[in-house]
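> no sequence for this one, just the structure:
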């Protein structure tokens, strides 16, 4: 798969984009192909990098494992090669088999909710939406949906722009989920 949009190198970027690159290196040790692609448009990069504080907020509500399962379910349902493979790597690195995950009740609810947010244009069945609201309350329902929308947006960037898989993820493609 070739990128429809070039993946700029550091020297190709303006000063503002280079500052964002430097911040990514400091925080995460690398700048992925998706992030490099987004650096063509710093406002788009900035918007999608709010994924990190939203993910932290979701983890604070449901725990890290459930948050990972939620994000993975969304990316797998969206058939996003990069994001799905990224979460497969994280799960495998934690000793979990992405093809044979066993969920507790909260994780199962979040996985079903994540998949439903992707299916049918985001029209979540009333019963499922009610179950999530009853389990988490309105504020956390909004938080979970907001995070999911940003996860879906990252999936869309990667898929629509045909961003190539980062080399560090190659070893994890054979174990991708459904």
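On my side now, so go ahead. The model shown is predicted, which means the values in this text are computed figures rather than measured ones.
> rest of the way, CA atoms for contacts and neighbours
Noted.
> secondary structure element for the residue nearest in space to the middle of the chain?
Nearest to the geometric centre of the chain sits residue 151, at 4.1 Å (CA atoms, centre = their mean). Assigning secondary structure by DSSP states H and E places residue 151 in helix 126-160.
> cool, and residue 103?
Using DSSP H and E, no helix or strand contains residue 103.
> Count the residues that sit near it.
By other CA atoms under 10 Å, the residues close to residue 103 number 14.
> ok, back up a step: now for the helix holding residue 151, which elements pack on it?
helix 42-48, helix 51-62, helix 64-77, helix 81-93, helix 105-118 (3 or more CA pairs under 8 Å, 6 or more residues apart in numbering; DSSP states H and E).
> Put this next to the first one:
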């Protein structure tokens, strides 16, 4: 259950109300977006995620982008975001908890995990591996998206944003990360 009280859509005003109406007309209202619309500036800042996603998808492809976002979200333990990417992996025909990765997808998974676990200790060897597939400009896009994804994870987890109804049947597929259990 969300930790904050939400205004109802009919209580939104100004730019937030206009943004809600646009989302509603397109069938794109989610619990996260409704929470963010409580402050239009926050909503606008986080909607930059979609621009970062578009750049990432153009850079690495849909499958690799989905694997990377799933890696960041599951390592960070964000139930809501993890379920979105579990849904997306299933739509790609993948078992979210058991799928084969290519070499570059494996590197992206490792980078996603490291961005969450300790971004100050990303091994040089990981960057050397990434450079086999991506330019520095492309690596900037990948890391930029990873940071945006982590911020989105943190927003949803800290506020306890409710899982969207369409994702509830997938909850059993979410395997919470356990790496933090050993941190003192």
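It's in. Remember, it's a predicted structure, so these values are computed and weren't measured experimentally.
> hmm, back to that, gap between the equivalent of the residue nearest to the centre of the first structure over in the second structure and residue 166 of the second structure?
Matched to the second structure by TM-score structural alignment, residue 151 of the first structure sits across from residue 149. Distance, residue 149 of the second structure to residue 166 of the second structure, using CA to CA, to the nearest Å: 21 Å.
> In this structure residue 176 of the first structure contacts residue 87, no?
No. Residue 176 of the first structure lies out of contact with residue 87 (CA atoms under 8 Å); the separation is 9.1 Å.
> Can you give me the separation between residue 77 of the second structure and residue 86 of the second structure?
Separation of residue 77 of the second structure from residue 86 of the second structure (CA to CA): 13 Å.
> quick one, which of the two is more surrounded?
Remark: of residue 77 of the second structure and residue 86, residue 86 carries more neighbours, 25 against 22, as counted by other CA under 10 Å.
> Please pull up the equivalent of residue 97 of the first structure in the second structure.
So, by TM-score structural alignment, residue 97 of the first structure is matched to residue 95.
> count of neighbours near that match?
14.
> How much space separates it from residue 88 of the second structure?
From residue 95 of the second structure to residue 88 of the second structure the distance is 10 Å (CA to CA).
> cool, and residue 176 of the second structure?
From residue 176 of the second structure to residue 88 of the second structure the distance is 18 Å (CA to CA).
> same deal with residue 60 of the second structure?
From residue 60 of the second structure to residue 88 of the second structure the distance is 16 Å (CA to CA).
> And residue 79 of the first structure, which helix or strand is it part of?
Using DSSP H and E, no helix or strand contains residue 79 of the first structure.
> Show me what it lines up with in the second structure.
In the second structure, residue 79 of the first structure lands on residue 77 (TM-score structural alignment).
> Ok, residue 48 of the first structure next?
Under TM-score structural alignment, residue 48 of the first structure pairs with residue 46 in the second structure.
> burial measure for its match, as a count.
17.
> Was I right to think it contacts residue 153?
No. Applying CA under 8 Å as the test, residue 46 of the second structure and residue 153 come out as separate, 11.0 Å apart.
> How about the contacts made by residue 130 of the second structure?
Contacts of residue 130 of the second structure were listed using CA atoms under 8 Å, 6 or more residues apart in numbering, and they are 104, 107, 108, 139.
> Out of those residues, which is nearest to residue 67 of the second structure?
Residue 67 of the second structure has its nearest neighbour among those in residue 108, at 7.6 Å by CA to CA.
> Could you find the closest non-adjacent residue to the closest one?
residue 68 (5.4 Å; CA to CA, 6 or more residues apart in numbering).
> Would you mind measuring from the corresponding residue of the first structure for the one you found to residue 126 of the first structure?
Taking TM-score structural alignment, residue 68 of the second structure has residue 70 as its aligned residue in the first structure. In this view, residue 70 of the first structure and residue 126 of the first structure are 19 Å apart by CA to CA.
> Please say which of those two ends up with more neighbours.
Regarding residue 70 of the first structure and residue 126, a neighbour count based on other CA under 10 Å identifies residue 70 as having more, with 26 against 9.
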